[in-house]
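Engineer: got a predicted structure plus its sequence, pasted below:
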Amino acid sequence: MPVVQTTGESQPIVRIRDLVKTYSSTAGDFTVLKNIHVDFYPGEFVGVIGKSGSGKSTLINMITGIDRPTQGEVYVGNVAVHSMSENEMAIWRGRNMGIVFQFFQLLPMLSLLENVMLPMDFCNMYSVPERYERAMYLLRMVEMQDHANKLPSAISGGQQQRVAIARALANDPPVIVADEPTGNLDSKTAEAVFAMFEQLIDRGKTIVMVTHDSSLAKRVTRTVLIADGEVVNEYVFRAMPTLTHQQMLHVTKELVPMTFEPGQVIMRESDPGDHFYIVTEGEVEIALKRPDGVDVVVTRLGPGKYFGEIELMQDRSAVATVRAAASGVKVAALDHADFDALLAESEQTRNAMEYNASKHLNENVSARDGEKL
């Protein structure tokens, strides 16, 4: 099953296991999500990206309980979201989930203040005076306190989204889910909304955001890429960004996970190169033997970095010894044949790999000869 690597935090706040979502229609069944297995951790700002129809919105609707899985499990904290009744779900969602929609969805006949107070009223959170004070506090936080008594129709779209964020925070939920929250905003307003999300991360919130905005997606803590209803390994995405989403998904399925203990050798200098490796957790050390026989660590590679491309691209034996660093390492390996087949499909990736292989080889030779360490 596709697995999204994590930040190393031991206890995820959201756990999705073996998730399948199939919709039935007169034209037949259509599976939107296929065996999704992914975790989200406290304090993360995760961007969920992918082409239209890839399953992004369906995935986050599973987290909030707006939609239910056909198979699989969704846990938020210790709560089994997938097994709750509708009545249980409504109260639980109001207390534990902040949801920000693309089209704001403020109630048009309520003032902005009343819109922010509504989740507190619905979930019977706080006393009546406290609800008013908290709503005003949240409106001040999003710089909308001066408009508190206006109706949504009297303010701009960007201002409505600010209020929608305040409403999502009404009951102080640990998780905020946002579906294209900047999709209907101009770039300046979108930047302001994104800055508010970054402030919420600083306050300890966890945010899962669907976005098509590539500039915003680059600024999140972690990216989850969905292609054809499946999760692409995030380190494939980072290591080979020139691949198409479908090619990334194919590589994800071909990768073989490997774990190495501290100090364990992965590649030995002068041995034949037979795999392309991507680091997914921990670090590796690149060690070279100097002319005087001294073994020197010249660099370390962490998650998202790769090695083995020099040997495969240039058909040569290993130019350095690569071993697990002190904390051990996990890597994902692609064999020689699959690596060659991938490069044959993507000229951009081949060109990038050729450039990097030549660059890294020159760096290694210079380091070995003592020109730089």
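Structural biologist: Noted; the coordinates are in hand.
Engineer: rest of the way, CA atoms for contacts and neighbours
Structural biologist: Fine.
Engineer: residue 306 and residue 223, how far apart?
Structural biologist: Counting by C-alpha to C-alpha, to the nearest Å, the gap from residue 306 to residue 223 is 18 Å.
Engineer: again, but for residue 74
Structural biologist: Residue 74 is 19 Å from residue 223, by C-alpha to C-alpha.
Engineer: next SSE after the helix or strand where residue 46 lies?
Structural biologist: In the assignment (DSSP states H and E), residue 46 maps to strand 45-49. Proceeding N to C from strand 45-49, the next assigned helix or strand is helix 56-64, under DSSP H and E.
Engineer: quick one: that following helix to strand 45-49, angle?
Structural biologist: Using axes from the mean of the first three to the mean of the last three C-alpha atoms, to 10 degrees, one finds that helix 56-64 and strand 45-49 are set 140 degrees apart in direction.
Engineer: which elements pack onto helix 56-64?
Structural biologist: strand 28-40, strand 71-76, strand 175-179, strand 206-210 (3 or more C-alpha pairs under 8 Å, 6 or more residues apart in numbering; DSSP states H and E).
Engineer: which residues does that helix contact?
Structural biologist: Applying C-alpha atoms under 8 Å, 6 or more residues apart in numbering, the external contacts of helix 56-64 come out as 14, 32-33, 48-50, 67-69, 74-76, 81-82, 93, 97, 99, 177, 179, 208, 210, 226.
Engineer: what about versus this one:
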Amino acid sequence: MAVTSALPQVPHMGESIRMRKIVKKFKTVAGDVTVLKGVDAEFHPGEFVGVVGKSGSGKSTLVNMLTGIDKPTSGEVQIGDTLVHKLSESDRSRWRGLNLGIVFQFYQLLPVLSLLENTMLPMDIAGKIPPTERESRALDLLRQVGLEHDVHKLPAAVSGGQQQAAAIARALANDPPFIIADEPTGNLDSRTAESIFGIFEGLAAQGKTILVVTHDPQLAQRTSRTLLLCDGEVIHPAVAAALPWLSHPQMLRATHHSRPIHLDAGQSLAKTGETLEGVFVIVSGTLEQTHADSGEPLRLGANRILGHNAFLMGRPARAEVAAVEPSEVLLLDGAVYQDLAAHSSLRAELAKTGEDWL
């Protein structure tokens, strides 16, 4: 039956995913449970983003918002010019088939179809690829993931890693600009997981937007950046990078009690003798601090922390700090920082750096 409803065109490779103030509540017998709490996030072409967090942090729910499998209670999910959550269920399903490649943890291959037939199936459903080109395209995709000698085998006849590779080929069937994978390596050995991540890296290099939910921190380090979730909220990436010794709830607390400061080139952040309100986390740009006694300059870039010595020792700053270029820092509230330092290995770990003269 022909689809009569008008759908947005397939996005160009240069379009992005934007999530704005996403809230998701589920009704339970005990009352409403809020799983996502005002999430803001963006994902851009050519990015390979790891979505990371403990079990129950909201990772899979966030993915369901992006794929249109579920709708937010409030907020917007926009991919290209399309507000995905505003589409009807049937339109959303067809839009998803044209624009998204989805890779599941448990492969979801149809057991009675060969790997070749499984890869062709999305093309048959969406109708985007001409019928005469579907088999050759499926064969080429299976070759790209190393399955050229297994195309006529049923899923049960190949290994778990080969099934996941076939699932990736299937996700690429309609040449979607966005690939979203939910724990795609959760059931694979480390060597096969490395291979699967290598495929994702290659796809990102082609300009596709790749989002991978993973619980494996080592694999997450291979992504171009990570979106770290805790209790349904996003931890500021600079906080996570600068203070990796904190637990996720502690990182989220630090995020809540930080405020951004934008600096122009040459603008001062701190001066000798000043009493600091807290500590600074560099988000972007380059800052230079000059010690009052030696006059020796030291430059620090993103994801570094400034001011912990002065603040924890209760003394004024002993260095001048200014932006070398337009920069952004976070000011983390001093009382919160002191409490975090008292209840973690933060003080000892930061003392090892020896680079903060403030």
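Structural biologist: Arrived safely, thanks for sending. Please read all numbers here as calculations on a predicted model, not as lab measurements.
Engineer: just give the TM-score of the two.
Structural biologist: The TM-score (TM-score structural alignment, normalised by the length of structure 2) is 0.92; 345 aligned residues with a C-alpha RMSD of 1.7 Å.
Engineer: mean shift of the strand holding residue 46 of structure 1 relative to structure 2?
Structural biologist: Compared with structure 2 after fitting, strand 45-49 of structure 1 has a mean deviation of 1.0 Å; criterion: mean C-alpha distance after the TM-score superposition for structure 1.
Engineer: quick one: that strand to chain centroid distance?
Structural biologist: 4 Å (C-alpha atoms, centre = their mean, to the nearest Å).
Engineer: that one aligns to what range in structure 2?
Structural biologist: Mapping strand 45-49 of structure 1 onto structure 2 (TM-score structural alignment) gives residues 48-52.
Engineer: list the buried residues of the matching stretch.
Structural biologist: 48, 49, 50, 51, 52 (16 or more other C-alpha atoms under 10 Å).
Engineer: didn't the second one look like it was pressed against residue 211?
Structural biologist: Yes: using C-alpha atoms under 8 Å, residue 49 of structure 2 makes contact with residue 211 at a distance of 4.9 Å.
Engineer: could you dump the helices and strands packed on helix 56-64 of structure 1 to TSV with mean neighbour count and distance to residue 147 of structure 1?
Structural biologist: TSV is the format used below for those (neighbours: other C-alpha atoms under 10 Å; distance: least, C-alpha to C-alpha, whole Å):
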stretch	mean neighbour count	distance to residue 147 of structure 1
strand 28-40	18	35
strand 71-76	20	34
strand 175-179	24	23
strand 206-210	26	26
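Engineer: of those, which is nearest residue 125 of structure 1?
Structural biologist: strand 175-179 (17.1 Å; C-alpha to C-alpha).
Engineer: once aligned to structure 2, how far is that closest one on average?
Structural biologist: Mean for strand 175-179 of structure 1 is 0.6 Å (mean C-alpha distance after the TM-score superposition for structure 1).
Engineer: check the offset of that strand from the chain's centre.
Structural biologist: So, by C-alpha atoms, centre = their mean, the centroid of strand 175-179 of structure 1 is 13 Å from its chain's centroid.
Engineer: onto which residues of structure 2 does it map?
Structural biologist: Under TM-score structural alignment, the match for strand 175-179 of structure 1 is residues 178-182.
Engineer: who's in contact with that stretch?
Structural biologist: Contacts for stretch 178-182 of structure 2 (C-alpha under 8 Å, 6+ apart): 60, 63, 67, 99-105, 171-172, 208-214.
Engineer: filter these to the buried ones?
Structural biologist: Buried, going by 16+ other C-alpha under 10 Å: 60, 63, 67, 99-105, 171-172, 208-214, out of these.
Engineer: next up, the contacts around residue 134 of structure 1.
Structural biologist: residue 170.
Engineer: trace it over to structure 2, please.
Structural biologist: So residue 134 of structure 1 corresponds to residue 137, using TM-score structural alignment.
Engineer: what strand or helix carries that match?
Structural biologist: Here residue 137 of structure 2 is assigned to helix 131-144, by DSSP H and E.
Engineer: just the angle between the following helix or strand past that helix and helix 131-144, please?
Structural biologist: As assigned by DSSP H and E, the chain's next helix or strand after helix 131-144 of structure 2 is helix 160-171. Interaxial angle, helix 160-171 of structure 2 versus helix 131-144 (the same axes, to 10 degrees): 150 degrees.
Engineer: show me what helix 160-171 of structure 2 is packed up against.
Structural biologist: Short answer (3+ C-alpha pairs under 8 Å, 6+ apart): helix 160-171 of structure 2 packs on strand 100-103, helix 115-126, helix 131-144, helix 190-205.
Engineer: from residue 178 of structure 1, how far out is the residue nearest the centre of structure 1?
Structural biologist: Residue closest to the average C-alpha location in structure 1 (C-alpha atoms, centre = their mean): residue 223, at 2.6 Å. Taking C-alpha to C-alpha as the measure, residue 223 of structure 1 falls 14 Å from residue 178 of structure 1.
Engineer: also residue 123 of structure 1?
Structural biologist: In terms of C-alpha to C-alpha, residue 123 of structure 1 sits 21 Å off from residue 178 of structure 1.
Engineer: please apply the same query to residue 250 of structure 1.
Structural biologist: 28 Å.
Engineer: which parts of the stretch 251-358 of structure 2 are strands?
Structural biologist: For the stretch 251-358 of structure 2, the strands defined by DSSP state E, counting those that start in this stretch occupy 258-263, 268-270, 278-284, 287-291, 297-300, 305-306, 319-323, 327-333.
Engineer: turn those into TSV, columns for distance to residue 116 of structure 2 and mean neighbour count.
Structural biologist: Output for the strands of the stretch 251-358 of structure 2, formatted as TSV (distance: least, C-alpha to C-alpha, whole Å; neighbours: other C-alpha atoms under 10 Å):
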stretch	distance to residue 116 of structure 2	mean neighbour count
strand 258-263	52	16
strand 268-270	60	17
strand 278-284	47	23
strand 287-291	55	22
strand 297-300	52	15
strand 305-306	52	24
strand 319-323	57	23
strand 327-333	50	23
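Engineer: right, and these - which one's nearest residue 193 of structure 2?
Structural biologist: Closest among the strands of the stretch 251-358 of structure 2, using C-alpha to C-alpha: strand 278-284, at 31.2 Å.
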